[in-house]
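Novice: Quick one, fold the following:
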Amino acid sequence: MADQKWDKMLVRTSGWLGGDGLYSMPLNGVRRTGGTGKAETFLWFSDTIVGEIEEDSLQPGWEMIHNSVGYLRGNSPDPSKIDFHWGKDEIGKPAAMFHPNTAQAQPGDYYWLGDGFFNHRRDSTLYLFAYRIKKMPGGVYPFEDVGVSLIALPKGSRPPFKNHRQLDTPLFQKDSQGKGKVVFGVAVLANTIGAGAPKPDGYVYVYGVRGIGKELLVARVKDEAFEDFSQWRYWDGNSWNIDIHQAAALTNRVSNEMSVTFLEDGRVLATYQLDTDAPTVMVQAGQTPVGPFQPAKKIFETPEIYNDLDFYTYNAKAHPHLSKPGELLISYNVNSFDFFKDILVHPNHYRSRFIKVKL
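Specialist: Have a look, this model is predicted:
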């Protein structure tokens, strides 16, 4: 069912007004149901609106930037305990928090953000996967992802993250031997002692999506070797393979952003939006981080698409550490096919919505 308190937490009228993406990480790195303890939650967003709203009307001078971050104190949806941050350009206007600056980055590229990993074994570095995006005017979608980078935030660093690092990765393939595009970083499952995993094996499992069928793939690497891509291995259905092109589909019809989280009994739960942007939120239980997965189960139909507006919903994912025991808090994004018209008159529509399900 919809969770109105979490929904309302992101309704703002000044500064940060909304965004999509929305991944979250407790700053103790323990993504487990039952709360964060005293840890803050770090939130990160992709495309973000910054501006002012008066009488439900977006005022002139608003900006859309490509990513932003936030901090939530505690694990309840209290609007007074969340702060948002973004960058500034050379004249002080709002800008993305993170800009591509790797060797492969090209002028005009920008980042949308994938999932992340809090690495206890590498001095509590927080890693974020970042999709390098290029504008492609004239197409059905005026953008294209062209690479996957890794952003490393040192222990304790805060906005504007002047000391962060960026790495190019081999986790993007434009076409995987005729099987379609491969993009890793859509979900991360840390099966480690530091992350509070129920049966830790010391590996970090990083999930990817392949092709138009939205096949779910998985790679793994020891947490201490996270930046050494020569040590990454890809599940080929029988064993861990050095060849990314041999990755096997665990399931399909998942979303480009999603989550895979542990259940209390050691199984995993994939949470996603069917085909990325269908109005159906799905969950799928697996015996292990590589499956086998049970048949997918529909848990929610997003109501926003059934109003008289041109809205669509996409990229559902779970936030276990913000969930109460026996429940799971799930977010999904809302957008409009006529974005630049609708944002002026429905300026609060472009933000995540939340549902709560019983496990």
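
Novice: contacts and neighbour counts: CA atoms only from here.
Specialist: OK.

Novice: Around the residue nearest to Val345 when sequence neighbours are not counted, how many other residues sit close by?
Specialist: Nearest non-adjacent residue to Val345, counting by CA to CA, 6 or more residues apart in numbering: Ser57, 5.4 Å away. As a burial measure, Ser57 scores 15 neighbours (other CA atoms under 10 Å).

Novice: For Phe340, see how far away Ser57 is.
Specialist: Using CA to CA, to the nearest Å, Ser57 is found at 13 Å from Phe340.

Novice: now swap in Ser331 and tell me
Specialist: 23 Å.

Novice: Looking at those two, which has the bigger crowd around it?
Specialist: More crowded of Ser331 and Phe340, by other CA under 10 Å: Ser331, with 28 against 10.

Novice: contacting residues for that one?
Specialist: Applying CA atoms under 8 Å, 6 or more residues apart in numbering to Ser331 gives the contacts Leu22, Ala316, Lys317, Ala318, His319, Ser352, Arg353, Phe354, Ile355.

Novice: can I assume Gly237 is in contact with Thr251?
Specialist: No - Gly237 lies out of contact with Thr251 (CA atoms under 8 Å); the separation is 11.5 Å.

Novice: Those two: who's more crowded?
Specialist: Using other CA under 10 Å as the criterion, Gly237 and Thr251 rank with Thr251 on top: 21 against 16.

Novice: how far out from the middle of the chain is stretch 150-163?
Specialist: On the basis of CA atoms, centre = their mean, to the nearest Å, stretch 150-163 sits 18 Å off its chain's mean C-alpha point.

Novice: what does that stretch contact?
Specialist: For stretch 150-163, using CA under 8 Å, 6+ apart, the contacting residues are 85-87, 97, 123-130, 164-169.

Novice: Can you measure across it, start residue to end residue?
Specialist: 14 Å.

Novice: repeat for stretch 6-14
Specialist: Start-to-end, stretch 6-14 (CA to CA) is 18 Å.

Novice: and if you look at stretch 16-26?
Specialist: End-to-end distance of stretch 16-26: 21 Å, with CA to CA as the criterion.

Novice: And stretch 265-276, by the same measure?
Specialist: For stretch 265-276, the end-to-end distance is 28 Å (CA to CA).

Novice: I'd like the structure of this one too, to check against the first:
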Amino acid sequence: MKFRRTLAFSAAVTASLALAGPAAATNRPLRILGATADTALTQRWQDFGRRPGVGWAAADGTYSTRLPSGLDVWLYNDTFFGPVRADDSLPESSPFTHNSAVLSTPDAKHILTTIAPGPPGHPKSLVGPTPNSPGEPNDYWYWNGDGIVDGGKLRVIEFEQAPTDDPPPFNFAWTKTKLATLDPYTFRLEKLTDVASVGNVQWGTELTRDGAWTYIYGVEGEGFTKYLHVARAPIGRLDGPWQFRTANGWTADPAASARLLGNVGSSFGVTPVGGEYLLTTFGSGLESTIHAYHASSPVGPFTGGETIYTAPEAGNGRYTYNVAAHPEISKPGELVISYNTNSEKLADLYANIDNNRPRFVDLKLSR
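Specialist: Okay, here's the model as predicted:
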């Protein structure tokens, strides 16, 4: 499960970083020595999207977690399905769903199969309605937030969206948040329950286990001003009730949740590593630079904000967004993160669907 893998990852990194002795490892802050494009993992997803018969051609989202089966599940949002042409173009009649999943081996060296309900050639969204095409939205739909195995079930945060009159591609708005409970073997949806949706906070952009708690990170705000919030639930009880972090402690009132950090992206990673908590994120808005913040506890305070990587894909109508961390596939002394790529014009994706596949970056860590 993600819990055990996260603890194993943190312990392995702690051991690998303690090169100067216990006192030095405790007193020195974690350093990011470098960030390098993981071209092998990025290529693996490109090859998977081009493979005939696999379904998934490209998507955004890119959350991952370990399943009881030992495999990893990758949770994606707007998903284009193949077959993809030899030049990476995609017919405009290709199937499209608002969310899907893909299975891989634990090291992500083998990407295995697409999980999407529906008969062959007619996939459906894993949760919620299935659109006719990207240009014909439903009255509402769900985009995945983070997911984790909790209480023996796969729990996935779902952000309900509705269309707006804004110009494409940003003609949508978040309306409420749900928690989907799925069977971790069959991926059958068992129930969909409400999550606190007050204060304009979208809870569940990141789920991180530490000690006896699952920490639930949320984002408040739209556009170019976003803030981080934190809630928590006892392990095995992600379906509630939650406690919400205030400036002075914890409360059962979601409306009292405090802003703990500004200038975060719509999605980010928070990873226990080397005795610290490393937050990786784009800034608010559609930036091309990824920043890192450090904290001594899962609720902060988060400090730093140094630029660690600049996405080369941004520009000329393309943009980058949605950082996610993947400790379950990371080597000791490293952390794998991902981000999404997209285009302001839907036609650009059909002309080259690789414009919508995830990119991966390896962070080198030290004391």
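
Novice: Got a TM-score for the pair?
Specialist: The TM-score (TM-score structural alignment, normalised by the length of structure 1) is 0.82; 314 aligned residues with a CA RMSD of 2.1 Å.

Novice: coming back round to it: got TSV for the contacts of Ser331 of structure 1, with distance to Gly51 of structure 1 and neighbour count too?
Specialist: Formatted as TSV, those follow (distance: CA to CA, whole Å; neighbours: other CA atoms under 10 Å):
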residue	distance to Gly51 of structure 1	neighbour count
Leu22	19	26
Ala316	26	32
Lys317	27	32
Ala318	28	26
His319	27	22
Ser352	17	28
Arg353	20	23
Phe354	23	20
Ile355	27	21
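
Novice: tell me which of the residues you listed is nearest to Leu269 of structure 1?
Specialist: When the contacts of Ser331 of structure 1 are compared for distance to Leu269 of structure 1 (CA to CA), Ala318 wins out at 9.3 Å.

Novice: list the contacts for the closest one?
Specialist: Met258, Ser259, Val260, Thr261, Thr271, Leu328, Leu329, Ile330, Ser331.

Novice: Okay, and which of the residues you listed map to strands?
Specialist: Members of the contacts of Ala318 of structure 1 lying in strands (criterion: DSSP state E): Ser259, Val260, Thr261, Thr271, Leu328, Leu329, Ile330, Ser331.

Novice: tell me which of these is nearest to Trp232 of structure 1?
Specialist: Nearest member of those to Trp232 of structure 1, counting by CA to CA, is Val260, at 18.6 Å.

Novice: Tell me, how many residues neighbour that closest one?
Specialist: There are 27 residues near Val260 of structure 1, going by other CA under 10 Å.

Novice: Could you check how far it is from Asp109 of structure 1?
Specialist: 29 Å.

Novice: Same question for Ser76 of structure 1.
Specialist: When Ser76 of structure 1 is compared with Asp109 of structure 1 (using CA to CA), they lie 36 Å apart.

Novice: Those two: who's more crowded?
Specialist: Asp109 (18 against 15).

Novice: Leaving out sequence neighbours, find the closest residue to that one.
Specialist: Asp109 of structure 1 sits nearest to Lys134 (CA to CA, 6+ apart), 4.9 Å away.

Novice: Map that neighbour onto structure 2.
Specialist: Taking TM-score structural alignment for the superposition, Lys134 of structure 1 sits opposite Ala162 in structure 2.

Novice: what do you get for Met9 of structure 1?
Specialist: Per TM-score structural alignment, Met9 of structure 1 is aligned with Arg44.

Novice: again with Glu40 of structure 1
Specialist: Taking TM-score structural alignment, the alignment pairs Glu40 of structure 1 with Leu71 from structure 2.

Novice: now Pro295 of structure 1
Specialist: Pro295 of structure 1 maps onto Gly304 in structure 2, by TM-score structural alignment.

Novice: burial of the aligned partner of Arg245 of structure 2 in structure 1, as a residue count?
Specialist: In structure 1, Arg245 of structure 2 lines up with Trp235, judged by TM-score structural alignment. Residues near Trp235 of structure 1, counting by other CA under 10 Å, number 21.

Novice: my guess is Trp235 of structure 1 contacts Asn241, does it?
Specialist: Yes - between Trp235 of structure 1 and Asn241 there is a contact under CA under 8 Å: 6.1 Å.

Novice: Now do the shared contacts for the two.
Specialist: Joint contacts of Trp235 of structure 1 and Asn241 (CA under 8 Å, 6+ apart) are Ala247.

Novice: The contacts of Ser331 of structure 1 in strands, which ones?
Specialist: Those of these lying in strands (DSSP E): Ala316, Lys317, Ala318, Ser352, Arg353, Phe354, Ile355.

Novice: want to throw those residues into JSON lines with distance to Lys81 of structure 1?
Specialist: Formatted as JSON lines, those follow (distance: CA to CA, whole Å):
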{"residue": "Ala316", "distance to Lys81 of structure 1": "24"}
{"residue": "Lys317", "distance to Lys81 of structure 1": "22"}
{"residue": "Ala318", "distance to Lys81 of structure 1": "21"}
{"residue": "Ser352", "distance to Lys81 of structure 1": "17"}
{"residue": "Arg353", "distance to Lys81 of structure 1": "18"}
{"residue": "Phe354", "distance to Lys81 of structure 1": "18"}
{"residue": "Ile355", "distance to Lys81 of structure 1": "20"}
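
Novice: Among those, which one lies nearest to Asn67 of structure 1?
Specialist: Ser352 (14.3 Å).

Novice: What lines up with that closest one in structure 2?
Specialist: Checking TM-score structural alignment: Ser352 of structure 1 goes with Pro358.

Novice: quick one: the strands in the stretch 101-250 of structure 1?
Specialist: Using DSSP state E, counting those that start in this stretch, the strands of the stretch 101-250 of structure 1 run over residues 110-119, 125-135, 143-153, 165-168, 172-173, 182-191, 203-210, 215-222, 233-235, 240-241.

Novice: Those into TSV, with extra columns for distance to Leu27 of structure 1?
Specialist: Shown next, in TSV, are those (distance: least, CA to CA, whole Å):
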stretch	distance to Leu27 of structure 1
strand 110-119	8
strand 125-135	9
strand 143-153	12
strand 165-168	18
strand 172-173	28
strand 182-191	14
strand 203-210	17
strand 215-222	20
strand 233-235	27
strand 240-241	30
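
Novice: Out of the ones you listed, flag the one nearest Thr280 of structure 1.
Specialist: strand 215-222 (17.0 Å).

Novice: what range in structure 2 matches that closest one?
Specialist: Strand 215-222 of structure 1 maps onto residues 227-234 of structure 2, going by TM-score structural alignment.

Novice: Touching the matching stretch from outside, list them.
Specialist: Stretch 227-234 of structure 2 has contacts (CA under 8 Å, 6+ apart) with 201, 212-221, 240-245, 257-264, 299.
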